[in-house]
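*Asks:* Sequence plus predicted model, see below.
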Amino acid sequence: MTSRTAVVTGASSGIGAATARRLAEEGYRVVLTARRADRLAALEKELTAAGLAAEARPLDVTDRAAVDAFAASLSPGGVQVLVNNAGGALGTESVAEGDPADWRAMYEINVLGVLHMTQALLPSLTAAPDGGTVVVVSSTAGHGVYEGGGGYAAAKYGAHALTETLRLELCGEPVRVIEVAPGMVRTEEFALTRFRGDAERAEAVYAGVPDPLRAEDVADTIGWAVTRPPHVNVDLLVVRPRAQAANRKVHREG
């Protein structure tokens, strides 16, 4: 499978980095994309030192010109898997108090970033000998709202709608469209970014929760879905820790 290539966005940390590791272990040549070149270089070094195939390509998925240039640099039909993982949340303000700039930024990366990458790589995915696979890492926030999460939920609902529509429009084409919607995942940066660097508030999100998901759990789910036989499409996988029954129903100990 070393001739097979997977492009992973947001690969500099968290779910993206874990997914890159998982797909590399599955035998894919993984193209690592994100804005932070130093982190991508470190991951590339880690994977190649382990005898795995990886290439770091710094990229901002909200920059359409850069995305188009990236896609043009790849060989036609040379990409079999695209994992749209780049995303994130900003703030916990109510709808009444939310900053439109934050909402715009979340829409840009969570929705338009997916659109840019998918449009740019779809010709290559469609031309792949055994067909291509588009994975969109959305969120349970795209399937159920909660107070203080209006902007993020709106963006992830948008990503969900894009994914569902794309699957309908590609019916009959040799491309699978998979959505993976994680619930509570404890990563090094997601909550910290959302709370604008407030480590105490970020840590409180997971207080008392026994075994929240790790990035590797989501990567394992993505890896499983991608490696099903080409005729098998896993439409939607909602992945939560056992302690989380719904976005607002979380068991906490102590």
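*Replies:* Nice, thanks for sending it over. Just so it is clear, the model here is predicted, and its values are computed rather than measured.
*Asks:* CA atoms for contacts and neighbours, from now on please.
*Replies:* Noted.
*Asks:* Need the residues that contact stretch 19-35.
*Replies:* Stretch 19-35 is touched from outside by 1-12, 40, 44, 47, 52-61, 86, 216, 218-220, 222-223, with contacts defined as C-alpha atoms under 8 Å, 6 or more residues apart in numbering.
*Asks:* Okay, the residue nearest to Arg64 when sequence neighbours are not counted and Asp68: tell me how far apart.
*Replies:* Leaving aside its chain neighbours, Arg64 sits nearest to His116 (6.1 Å; criterion: C-alpha to C-alpha, 6 or more residues apart in numbering). Using C-alpha to C-alpha, to the nearest Å, His116 is found at 8 Å from Asp68.
*Asks:* So if I had to pick from those two, which one is more boxed in?
*Replies:* Using other C-alpha atoms under 10 Å as the criterion, His116 and Asp68 rank with His116 on top: 20 against 16.
*Asks:* Can you list the buried residues in stretch 170-180?
*Replies:* By 16 or more other C-alpha atoms under 10 Å, the buried positions in stretch 170-180 come out as Pro174, Val175, Arg176, Val177, Ile178, Glu179, Val180.
*Asks:* Pretty sure Val134 is one of the things the first one touches, is it not?
*Replies:* No: at 11.0 Å, Pro174 does not count as touching Val134 under the criterion of C-alpha atoms under 8 Å.
*Asks:* Which ones among the contacts of stretch 19-35 map onto helices?
*Replies:* The helices, defined by DSSP state H, take in Leu40, Glu44, Leu47, Glu216, Val218, Ala219, Asp220, Ile222, Gly223 from the contacts of stretch 19-35.
*Asks:* residue contacts, the fifth one?
*Replies:* Val218 sits next to Ile15, Thr19, Pro182, Val239 when contact means C-alpha under 8 Å, 6+ apart.
*Asks:* try it against this one:
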Amino acid sequence: MNQPNDDMNGKICVVTGAARGLGRAISETLARAGAARVYACDINLTPALGWMEGYPNVTGATLDVCDPAALSELSGRILAEHGRVDVLVNNAGITRDALLDKMTESDWDLVLNVNLKGIFMMTQAMLPLMKVQMKGSIVSISSIVGTDGNIGQSNYGASKGGVIAMTKGWAKELARGGAQIRANCIAPGFINTEMTQAVPEKVLDKMRSRIPLGELGEPRDIAEGVLFLASERSGYITGQVLKIDGGLVL
């Protein structure tokens, strides 16, 4: 376990897709960094019930990021309990991979709905709670597929590229009037999550051979990047895309 620090001292944080994988690592890292409260949001919280017991400053919240009523309920809850949001991490996302001539309209719509529209709706719902103090950090998880493309991921790449475009617009828009609301992206490469652990070893070896640092990344690598962009250490950084990929895309 990483050593605790105080980068998030007293901050109110919201993380989507938080039950497992990257979202779990991000939530745990923010909690260990001294957050007053981390709202760990996921459409299915069951995988989080065990690890959340070790963090009294983490609160689970069942949430569909595409459900306006659920978003309004969460926003109202946080307003009543804390009156503000300091950090929003948009991590929830899905894949439905297929080659272009095999991809269905439903595959396209579902991925764009969750990965792009969901981030738009989540940020829109939390923004008033950042505007309370005219300050905050929005960190959205994109992907190297959104910056450089990948075979069989037209929908995923479009959604993640769209997240980058939205983020750059938000960085300009949300800093108007003297506000210090920052928006940045992280673009992970191949990360050792439940998804990659199901990949055959020979495929993983091929993936590793493409990475200059020679190994898949770990969820903590992404979480540490989120912590940096969420904290005051990056107070003069906005509208940027941080690639964490072991040098895969140069």
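*Replies:* Looks like it came in fine. Given the structure is predicted, the values throughout are model-derived calculations rather than measurements.
*Asks:* Just give the TM-score of the two.
*Replies:* With the length set by TM-score structural alignment, normalised by the length of the second structure, the two chains reach a TM-score of 0.85; 231 aligned residues with a C-alpha RMSD of 2.0 Å.
*Asks:* tell me the average deviation of the longest helix along the first structure from the second structure after fitting.
*Replies:* When the first structure is parsed with DSSP H, its longest helix is helix 150-169. Its aligned residues in the second structure lie a mean 1.1 Å from helix 150-169 of the first structure after superposition (mean C-alpha distance after the TM-score superposition for the first structure).
*Asks:* corresponding residues in the second structure for the helix or strand following that helix?
*Replies:* Helices and strands here follow DSSP states H and E; after helix 150-169 of the first structure, the next one along the chain is strand 175-182. Per TM-score structural alignment, the counterpart of strand 175-182 of the first structure in the second structure is residues 181-188.
*Asks:* same question, stretch 31-42 of the first structure
*Replies:* Mapped onto the second structure using TM-score structural alignment, stretch 31-42 of the first structure covers residues 39-50.
*Asks:* Identify the residue of the first structure aligned to Glu28 of the second structure.
*Replies:* Under the alignment (TM-score structural alignment), Glu28 of the second structure maps onto Arg21 of the first structure.
*Asks:* same question, Thr16 of the second structure
*Replies:* Applying TM-score structural alignment, one finds that Thr16 of the second structure aligns to Thr9 in the first structure.
*Asks:* what do you get for Met130 of the second structure?
*Replies:* Matched by TM-score structural alignment, Met130 of the second structure corresponds to Leu125 in the first structure.
*Asks:* same question, Ile78 of the second structure
*Replies:* For Ile78 of the second structure, the residue aligned by TM-score structural alignment is Leu74.
*Asks:* any idea how far Gly136 of the second structure lies from Gly60 of the second structure?
*Replies:* Separation of Gly136 of the second structure from Gly60 of the second structure (C-alpha to C-alpha) stands at 21 Å.
*Asks:* Those two: which has the busier surroundings?
*Replies:* Taking neighbours as other C-alpha under 10 Å, Gly136 of the second structure and Gly60 compare with Gly136 leading, 29 against 18.
*Asks:* quick check, that one in a strand?
*Replies:* Yes: judged by DSSP: H, G, I helix; E, B strand; the rest coil, Gly136 of the second structure forms part of a strand.
*Asks:* Could you grab the helix/strand/coil label for the equivalent of Tyr236 of the second structure over in the first structure?
*Replies:* Using TM-score structural alignment, the partner of Tyr236 of the second structure in the first structure is Val232. When classified by three-state DSSP, Val232 of the first structure comes out as coil.
*Asks:* Check the burial of Val232 of the first structure by counting its neighbours.
*Replies:* Val232 of the first structure: 11 surrounding residues under other C-alpha under 10 Å.
*Asks:* do the same with the one 3 residues further on
*Replies:* The local packing of Asp235 of the first structure (other C-alpha under 10 Å) involves 15 other residues.
*Asks:* Might one say that it is in contact with Ala181?
*Replies:* No: with contacts counted by C-alpha under 8 Å, Asp235 of the first structure stays clear of Ala181, the gap being 10.8 Å.
*Asks:* just to revisit the earlier point, what about the match of Thr16 of the second structure, distance to Gly98 of the first structure?
*Replies:* 27 Å.
*Asks:* Please apply the same query to Asn84 of the first structure.
*Replies:* 26 Å.
*Asks:* Comparing the two, which shows the higher neighbour count?
*Replies:* Higher neighbour count among Asn84 of the first structure and Gly98: Asn84, with 27 against 17, using other C-alpha under 10 Å.
*Asks:* Just give me the match in the second structure for the more buried one.
*Replies:* Mapped onto the second structure by TM-score structural alignment, Asn84 of the first structure lines up with Asn90.
*Asks:* my read: its match touches Ser140, true?
*Replies:* Yes: applying C-alpha under 8 Å, one finds Asn90 of the second structure in contact with Ser140, separated by 4.5 Å.
*Asks:* So for those two, which residues contact both of them?
*Replies:* What both Asn90 of the second structure and Ser140 touch, as defined by C-alpha under 8 Å, 6+ apart, is the set Ile119.
*Asks:* tell me the centre residue of the first structure?
*Replies:* The centroid of the first structure falls nearest to Asn85 when counting by C-alpha atoms, centre = their mean (1.6 Å).
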